[in-house]
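1. Pasted the sequence and its predicted model underneath.
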Amino acid sequence: MKRITTLALIVAAGPAMATCPTRADLRQGIVLVQNEPIFIRADIELRPDGFNEVRLITDADEVKSVVTLTYDHALAPMSVNEGGEVRLLSYTGDTGALDDLARLGDVSLSLTEVSMGEETTRPLLFNHVGDGTRGILDCTYDTWTIRVMEASASGEIDTREVEYAPEIGAILSERRITPDGDETLYDYTWIGTSADVAR
């Protein structure tokens, strides 16, 4: 059995959770896991300076990579470190309005990105598509379906759709929408606290 399969089974078949994770558990850490088609484990922790998220990704060929994100809001990351390549992100507009997206319907921001010494600015539109619920293991969370549209300097529009759980301040799934079809980037099927994983 491949190592990644073993690791995935350990997480998926671990001890039952004491309770379903809530936002209050973020100070100790929440863990989200996808086992198939590739293994992704996201550890999210609320620190004094904001949220810190570390994603461990292992593909079908057992090639491992780590992505680290920092943010005040999961929909608006401030830094992304992927394989040592760091992107710094800042926003013009009220990112706090994202907490009220279900009522507002739309939120527009301007995103400035600094990467490899180059700075680019482009518009962002967050559109609340609808409300729903998401079951993960024995837990059920209210969710918002949000479409995120990002325009490039050339005028091309990158469109993503995320399933966001306001109760825990986390994105549970994300897919990219293209003219050729949709591509699922991740879709978590296991959730627990850091203490659950340690037991």
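-> Arrived safely, thanks for sending.

2. going forward, measure contacts and count neighbours with C-alpha atoms only.
-> OK.

3. Find the nearest non-adjacent residue to N52, please.
-> Distance criterion C-alpha to C-alpha, 6 or more residues apart in numbering; nearest residue to N52, sequence neighbours excluded, is T70 at 4.7 Å.

4. Run through the residues that contact the one you found.
-> G50, F51, N52, E53, P77, M78, S79, V80 (C-alpha atoms under 8 Å, 6 or more residues apart in numbering).

5. Tell me which helix or strand comes right after the one helix or strand it maps to.
-> Here T70, judged by DSSP states H and E, is contained in strand 64-73. With elements assigned by DSSP H and E, the helix or strand that comes after strand 64-73 is strand 76-82.

6. One more to weigh against that first structure:
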Amino acid sequence: MARQYKLARKMKKITLTVAAEDLGVSQPTLSAWESGRRSPTIEALIRMSEYYGVTVDFLLGKAKESDSRVDMTLPVSKEMLPALHEAPVYSPKNGWAFVDAVERQLRFATGLSLPFADVQDVYMLPPLFSTAAAPQHKPLSKAELAGLDEVWVEPISADITLRQELRGWYHVKARFVENEMGQRFYFDFYGAKWLAFVGQWDSER
């Protein structure tokens, strides 16, 4: 939940100081809510919901919990995209992307960034009519990386040559993944600079 409070503020592009003042609480109090050290009252949750322009369910993290009940074969609505922050979605036209609710855009492995307003059909899983070249697995979440020894990495870049040079199998370390050549991708840049899969991505995009 605390993560959702901070995400909602970032989506509105408001500083902690300004948000605290507008919400009528001290900066340390709002900081404590966002870090999980303290919990807001129901009244404060409602105020945050109205102020940030999101639902109380979003602040409580229930929007993401409902993902498993969504028909993953149907397109994801634009309204639902903010609730999928840092989750992977699939576009039949452009492939896998990570949802960036803060900047309100999708970030594709090809380096393409697409504003939510321009998004057409995207899915939680590739639809049956997607091309044969589509990857068989969706990108891993950052949390899933910790439980693996090795992953297939796809760099996010508009430079095709660079993507071809750096893509491949990487060993998972504490803060980064590293290939046999010593090349690294750090977890801090996951979803922005690279994506990881449990199996090889055969697409040559």
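-> Received the coordinates, thanks. This structure is a prediction, so every number in the text was calculated from the model and none was measured.

7. What does the TM-score come to for these two?
-> Laid over one another, the chains give 0.32 as their TM-score (TM-score structural alignment, normalised by the length of structure 1), with 115 aligned residues with a C-alpha RMSD of 5.6 Å.

8. returning to that earlier point: dump the contacts of T70 of structure 1 to TSV, plus neighbour count and distance to T184 of structure 1.
-> What follows is these, written out as TSV (neighbours: other C-alpha atoms under 10 Å; distance: C-alpha to C-alpha, whole Å):
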residue	neighbour count	distance to T184 of structure 1
G50	12	27
F51	21	24
N52	20	23
E53	21	20
P77	19	19
M78	20	23
S79	18	22
V80	20	20
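
9. Turn those into JSON lines, columns for distance to T5 of structure 1.
-> Listed next are these as JSON lines, based on distance: C-alpha to C-alpha, whole Å:
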{"residue": "G50", "distance to T5 of structure 1": "33"}
{"residue": "F51", "distance to T5 of structure 1": "29"}
{"residue": "N52", "distance to T5 of structure 1": "26"}
{"residue": "E53", "distance to T5 of structure 1": "23"}
{"residue": "P77", "distance to T5 of structure 1": "30"}
{"residue": "M78", "distance to T5 of structure 1": "33"}
{"residue": "S79", "distance to T5 of structure 1": "31"}
{"residue": "V80", "distance to T5 of structure 1": "27"}
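
10. Just name the closest of the residues you listed to F126 of structure 1, please.
-> Set against F126 of structure 1, the nearest of these by C-alpha to C-alpha is P77 (13.9 Å).

11. what sits against the closest one?
-> P77 of structure 1 neighbours (C-alpha under 8 Å, 6+ apart): L69, T70, Y71, L89.

12. any idea which of these has the most stuff around it?
-> Using other C-alpha atoms under 10 Å as the neighbour criterion, T70 leads those with 24 neighbours.

13. Can you check my assumption that A102 of structure 1 lies in a helix?
-> Yes: under DSSP: H, G, I helix; E, B strand; the rest coil, A102 of structure 1 falls within a helix.

14. isn't it right up against W144?
-> Yes: contact criterion C-alpha atoms under 8 Å: A102 of structure 1 and W144 qualify, at 7.3 Å.

15. any common contacting residues for the two?
-> Common neighbours of A102 of structure 1 and W144, counting by C-alpha under 8 Å, 6+ apart, are H128, G130, D131.

16. which of those are buried?
-> Neighbour counting with 16 or more other C-alpha atoms under 10 Å marks H128 as buried within the shared contacts of A102 and W144 of structure 1.

17. want to throw the shared contacts of A102 and W144 of structure 1 into CSV with distance to G192 of structure 1 and secondary structure?
-> Below are the shared contacts of A102 and W144 of structure 1 laid out as CSV (distance: C-alpha to C-alpha, whole Å; DSSP: H, G, I helix; E, B strand; the rest coil):
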residue, distance to G192 of structure 1, secondary structure
H128, 27, strand
G130, 26, strand
D131, 23, strand
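
18. now, which of the shared contacts of A102 and W144 of structure 1 sits nearest V31 of structure 1?
-> Nearest to V31 of structure 1 among the shared contacts of A102 and W144 of structure 1: D131, at 23.4 Å, using C-alpha to C-alpha.

19. was I right about V129 of structure 1 contacting R160?
-> No: judged on C-alpha under 8 Å, V129 of structure 1 makes no contact with R160 at a distance of 11.9 Å.

20. what do these two both touch?
-> Residues touching both V129 of structure 1 and R160 by C-alpha under 8 Å, 6+ apart: R147.
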